[in-house]
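Asker: kindly return the folded structure for what I paste below:
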Amino acid sequence: MTGDPTSSASDSGVADERVMVKPGYLAGPGDPDTALDDFLFEHKQWSRHRNGDKTTVAVSDCLTARIQLDHHPVEPGIRWTIAAYESPVGELAWRVDCDHRTPHEIALAVAGKLSDTLAYRSPVVQGEALWGQRPTRHMLLEELRESDWQDVSTHGEMAFQRPDATAGLVRWDEGAFHLDPGGQDHPADVCLWGGPPRGGQPMTEWRAYFSKHTPTRLITAALHHLTDPLSATRRRSEIPAAHRGRLEIRSGTGQARMQAAARRTKPSPPSEDRHPAPPAEPPAAARPVRRST
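Answerer: Now for the predicted structure:
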């Protein structure tokens, strides 16, 4: 055998080095299993059920919401599903599906906001925390217009994207936004997407779908990761090679450890108070509150 016997170990060490990656929405899916473990450690009100090595399902203590992680999704399959039901034995109210390339921070931003909201006992407070006080379209526009995103809407859909075309939002509102941007709103499917453009054109490397009736503040919780990008912690080997030219990557071992420690000691929330095509109809399966908008 020839070559430096220490080179493979050295290369492995570099690949396993934890680094801080910005923007996090281009950092790849990361380690979803560990991310869910951390989430459930922090949010004690969810019970875990594992189906061998296929899926893990977490069910809220109110039995009306669930988080499902597919450990081995078939490309281009769904890795994360977050859903809510009308009652513990009721019909699906809404669901969020994140594909196999979606950064786990996007999915868990939705799950975290939902978990914090379900901790409130008052239905009035819970509804306010889920929906806000204005129609969904207006709240999305407020988030988008506070950023520098570009309006690329068409006759059939409301669509915005970052100036560098690395992330965007599509809302299939049957042309309502085009006809009357400030007018009456109605429920519509939403997709958030991210990925490095190719040939100057947007490319959807990952997608997160929000069905009709998904609470507004769950969508904006995920959208905020795109309009005001945060750093994400990754092993070097987890960062998609095609994205690296658009990323700021810096050593972050100490910071990563501090973040992990903070996650495990953070107190629970208070117990009171072109564009991708539309997704197919989801199978029946989650509504803590449905509101017509």
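
Asker: could you use CA atoms for every contact and neighbour count after this?
Answerer: Fine.

Asker: which stretches in the stretch 101-250 of the chain count as helices?
Answerer: Ranges of helices in the stretch 101-250 of the chain, per DSSP state H, counting those that start in this stretch, are 104-118, 123-131, 136-145, 176-179, 216-227.

Asker: dump these to TSV, plus mean neighbour count and distance to Thr154.
Answerer: TSV is the format used below for the helices of the stretch 101-250 of the chain (neighbours: other C-alpha atoms under 10 Å; distance: least, C-alpha to C-alpha, whole Å):
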stretch	mean neighbour count	distance to Thr154
helix 104-118	22	26
helix 123-131	18	26
helix 136-145	18	15
helix 176-179	16	7
helix 216-227	21	20
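
Asker: structure for this one too, so we can compare:
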Amino acid sequence: MTKDIEAPPLTDTERSAAEARNPFTLTDANHTARREPETVPAYAADAGDHDALLDAFLDTHGDWEKWRTWSDDTTHAIHESQTLRIERIHETPDHETAWTIAAYETPVSDRMWVLTATGATPAPVMQELLDHLADGGGWDTAIGAPVDEKTVTVATQPLSDAGWKHTVDGRWIRWTSPAGDAGVQFDAVTAQHPTQNLATWTIWAGPDPDRPSWTLTASPHTPSSLLASLSETLAHETGTRHTTIAGPERRTSLVTTPPTAPAVAAGRSH
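Answerer: Alright, predicted model coming up:
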């Protein structure tokens, strides 16, 4: 009787290749893992395909034009007025800046406001941001006007209405989700600085503010309507997250052994 030889466990490289072919089921000799979708708050959703989000945005909004740089690593999208611009850096690590969005009074003036988002920013958050730009909300700002209590209240009202915890710690004003896994922070000192490009708002989600899964930052004069739209998404919208679930061995899975090179037939005539 021929003795069955147990297949060796998959290496990391082989597992990645198998997941690429079939992302929902993966089996080795010891266990089965399934990537199942679950509905979660928007701030905890998967990042999805940011490049596809940008492509869809450009396909449906003819007043924006796509520009490629000398390198394929970056794409620029510029509004026909040339006063609202998007920079998208491809293949960006989760914790590094993947998006920079800026608005200008004129095509050659300084920035009115600037916003950045890291590579792991959830798809629902990025979608809401792009939708707001498409609706013409990028110019809804009062350049030079002080960032006062009314501005902050408008930007964060959806969070307050949803019961997010509001705290004040010196210069920092914070709103934290009921679960403590997301938040918005406003720097009252930076808000009064004459430079328009300093990060005054920080939106984050993850284990805690010091170890965020993703962050989004915005300068003082970022439109309060844009920030309010993002707050609404954080507080009330949902998204999808795929979680790997391990289970007992199932030999009927699509992937059961490491991929091997094709065998060379013995006795082949030449």
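
Asker: rewinding a little: nearest to Val152 of structure 1, out of the helices of the stretch 101-250 of structure 1?
Answerer: helix 176-179 (10.7 Å; C-alpha to C-alpha).

Asker: coming back round to it: right, and the helices of the stretch 101-250 of structure 1 - which one's nearest Asp11 of structure 1?
Answerer: Among the helices of the stretch 101-250 of structure 1, helix 104-118 comes nearest to Asp11 of structure 1, with 25.8 Å by C-alpha to C-alpha.

Asker: just the residues contacting that closest one, thanks.
Answerer: With contact meaning C-alpha atoms under 8 Å, 6 or more residues apart in numbering, helix 104-118 of structure 1 is reached by 25, 29-32, 35-36, 39, 43, 60, 67, 80, 82, 98, 126, 129-130, 208, 217-219, 221-222, 225, 232, 269-270.

Asker: now do the counterpart of Ile203 of structure 2 in structure 1 against Ala167 of structure 1, distance only.
Answerer: Counting by TM-score structural alignment, Ile203 of structure 2 corresponds to Leu192 in structure 1. Remark: distance between Leu192 of structure 1 and Ala167 of structure 1 (C-alpha to C-alpha, to the nearest Å) = 7 Å.

Asker: how about the strands in the stretch 51-200 of structure 1?
Answerer: Along the stretch 51-200 of structure 1, the stretches classed as strands by DSSP state E, counting those that start in this stretch are 55-60, 65-70, 78-85, 92-99, 150-151, 158-161, 167-172, 189-194.

Asker: now the ones you listed in a markdown table, with distance to Leu118 of structure 1?
Answerer: Output for the strands of the stretch 51-200 of structure 1, formatted as a markdown table (distance: least, C-alpha to C-alpha, whole Å):
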| stretch | distance to Leu118 of structure 1 |
| --- | --- |
| strand 55-60 | 8 |
| strand 65-70 | 9 |
| strand 78-85 | 11 |
| strand 92-99 | 15 |
| strand 150-151 | 34 |
| strand 158-161 | 30 |
| strand 167-172 | 26 |
| strand 189-194 | 22 |
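
Asker: save these as TSV, and put in mean neighbour count and distance to Ala107 of structure 1 too.
Answerer: Output for the strands of the stretch 51-200 of structure 1, formatted as TSV (neighbours: other C-alpha under 10 Å; distance: least, C-alpha to C-alpha, whole Å):
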stretch	mean neighbour count	distance to Ala107 of structure 1
strand 55-60	18	14
strand 65-70	23	9
strand 78-85	24	7
strand 92-99	24	7
strand 150-151	16	24
strand 158-161	22	19
strand 167-172	24	15
strand 189-194	24	11
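
Asker: now do the buried residues in stretch 211-223 of structure 2.
Answerer: Within stretch 211-223 of structure 2, the residues scored as buried using 16 or more other C-alpha atoms under 10 Å are Pro212, Ser213, Trp214, Thr215, Leu216, Thr217, Ala218, Ser219, Pro220, His221, Thr222, Pro223.

Asker: closest to His242 of structure 2 among those?
Answerer: Using C-alpha to C-alpha, the buried residues of stretch 211-223 of structure 2 come closest to His242 of structure 2 at Ser213, 15.2 Å.
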